[in-house]
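>>> From the sequence below, what's the structure:
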Amino acid sequence: MESTRIRLVSGDGQVFEVKRIAVSRSSTIMEALRLRVKSNDDSPLVLNGIDGETLEKVIEYCDRHYVPFSDLADEAVFNSLKAFDADFVNVDETTFFNLIDAAAYLKIKSLMDLTCATLSKKFKGKNYKEIGEVIENWKQYAD
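Below you'll find the predicted structure:
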């Protein structure tokens, strides 16, 4: 029987116990768990490509976004989720770029959509030189 909670370990060694259903948005995690079930492996899943601080934020996002589809029809729930998203991406540049990288690494489409839409808004009204500076900053964080 599959556990309802799993343990994730960030690249810097931080351990998180999370609800399996919440992180089911991540194709990367779900594929790794499928492979582990076949081999009866219940050890923590190590995610070397993401640091603990960023993984904690991603888990917060996944926990908040695990809303049954039927509940999204409720306008108050929908508006609350939109407000959460707006606040979630209102972070410093380093954290923001780490979230984009984490969304790609973990293959969380909704988080990738949110971060890319936010990045697009950051580019709006900027000339090519200003956009280039943002991209250069991102490259620095990736190194």
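>>> CA atoms for contacts and neighbours, from now on please.
Noted.
>>> Can you list the residue ranges for strands in the protein?
Along the chain, counting by DSSP state E, strands occupy 5-10, 15-19, 45-47.
>>> Pipe the ones you listed into a markdown table and attach mean neighbour count and distance to residue 97 per row.
Compiled in a markdown table, the strands of the chain are given as follows (neighbours: other C-alpha atoms under 10 Å; distance: least, C-alpha to C-alpha, whole Å):
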| stretch | mean neighbour count | distance to residue 97 |
| --- | --- | --- |
| strand 5-10 | 18 | 17 |
| strand 15-19 | 16 | 22 |
| strand 45-47 | 18 | 17 |
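>>> Tabulate those strands (TSV), appending distance to residue 139.
Formatted as TSV, the strands of the chain follow (distance: least, C-alpha to C-alpha, whole Å):
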stretch	distance to residue 139
strand 5-10	21
strand 15-19	28
strand 45-47	21
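>>> Of those, give the one that comes closest to residue 92.
Checking the strands of the chain against residue 92 by C-alpha to C-alpha gives strand 5-10 as the closest, at 20.5 Å.
>>> I have a second one here; can you model it like the first so I can compare?
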Amino acid sequence: MAAEASASAAVEAPKTVVLKSSDGEEFEVESVVAIQSEMIKNMIEDGCAESSVPLPNVVGSVLAKVVEYWNRHGSRKADGAAEGEAKELTEWEKEFVKVEKEELFELINAANFLSTKPLLDLCCQAVADTIKDMAVEDVRDYFGIESDFTPEEEAKIRHDISWAFE
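Here you go, the predicted structure:
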């Protein structure tokens, strides 16, 4: 009987997990909240989260935003929107992603690294909403992309497929 108790204790997930950002900040997060990250969930299930979990790709300020998102959404699952279907953002979500472009891109990278799909979808939706009505040149500026075409080549393309630029 004692062996069964110790075996179940070894499998039991910790109540909290400590996440350590790349710049050394530590965040103690309830396991039930942190498992919104597939990566953290797998680490907990594999017994790899008993001490702190190093996150070398996430700085403290961004990890704080990720934890804020997790805490807001608790252990809830996605709202049921079909895969690929756009959903209306809540006021909280709109405010959450009202950050500088660089921070939004860092959030996207963190959500991807941590395998937190709802957060990744939210941040990507914010980028899509930002660029959807931009001209091609503005989208290039937004992403820091230089045109591969000479002005003459671009003029010819714009002439040949003018419908795409309406």
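>>> sorry, back to before: nearest to residue 69 of the first structure, out of the strands of the first structure?
Taking these one by one with C-alpha to C-alpha, strand 15-19 is closest: 17.6 Å.
>>> still on that earlier bit, of the strands of the first structure, which is nearest residue 85 of the first structure?
Comparison of the strands of the first structure against residue 85 of the first structure by C-alpha to C-alpha identifies strand 15-19 as nearest, at 20.0 Å.
>>> which residues in the second structure does the closest one align to?
Using TM-score structural alignment, the residues of the second structure aligned to strand 15-19 of the first structure are 26-30.
>>> The matching stretch vs the first structure - mean distance after superposition?
Comparison of stretch 26-30 of the second structure with the first structure after fitting gives an average deviation of 0.6 Å (mean C-alpha distance after the TM-score superposition for the first structure).
>>> residues in contact with that stretch?
Residues from elsewhere that reach stretch 26-30 of the second structure (C-alpha atoms under 8 Å, 6 or more residues apart in numbering): 15-20, 60, 64, 67.
>>> which of the residues you listed sit farthest apart?
Of all pairs in these, the most separated under C-alpha to C-alpha is 15 and 60 at 21.8 Å.
>>> Can you find the partner of residue 68 of the second structure in the first structure?
Using TM-score structural alignment, the partner of residue 68 of the second structure in the first structure is residue 60.
>>> Same question for residue 128 of the second structure.
Per TM-score structural alignment, residue 128 of the second structure is aligned with residue 120.
>>> which stretches of the second structure form helices?
Ranges of helices in the second structure, per DSSP state H, are 2-11, 31-34, 38-45, 60-73, 91-96, 101-113, 117-131, 136-143, 151-160.
>>> residues making contact with the shortest one?
When contacts are defined by C-alpha under 8 Å, 6+ apart, helix 31-34 of the second structure is touched by residues 13-17, 40-41, 67, 70-71, 74-75.
>>> likewise the longest one?
In this structure, residues lying in contact with helix 117-131 of the second structure by C-alpha under 8 Å, 6+ apart are 66, 69, 78, 93-94, 97, 104, 107-108, 111-112, 139.
>>> 6 Å - rerun?
With contacts defined as C-alpha atoms under 6 Å, 6 or more residues apart in numbering, helix 117-131 of the second structure is touched by 108, 111.
>>> Having no further points to raise, I will conclude here.
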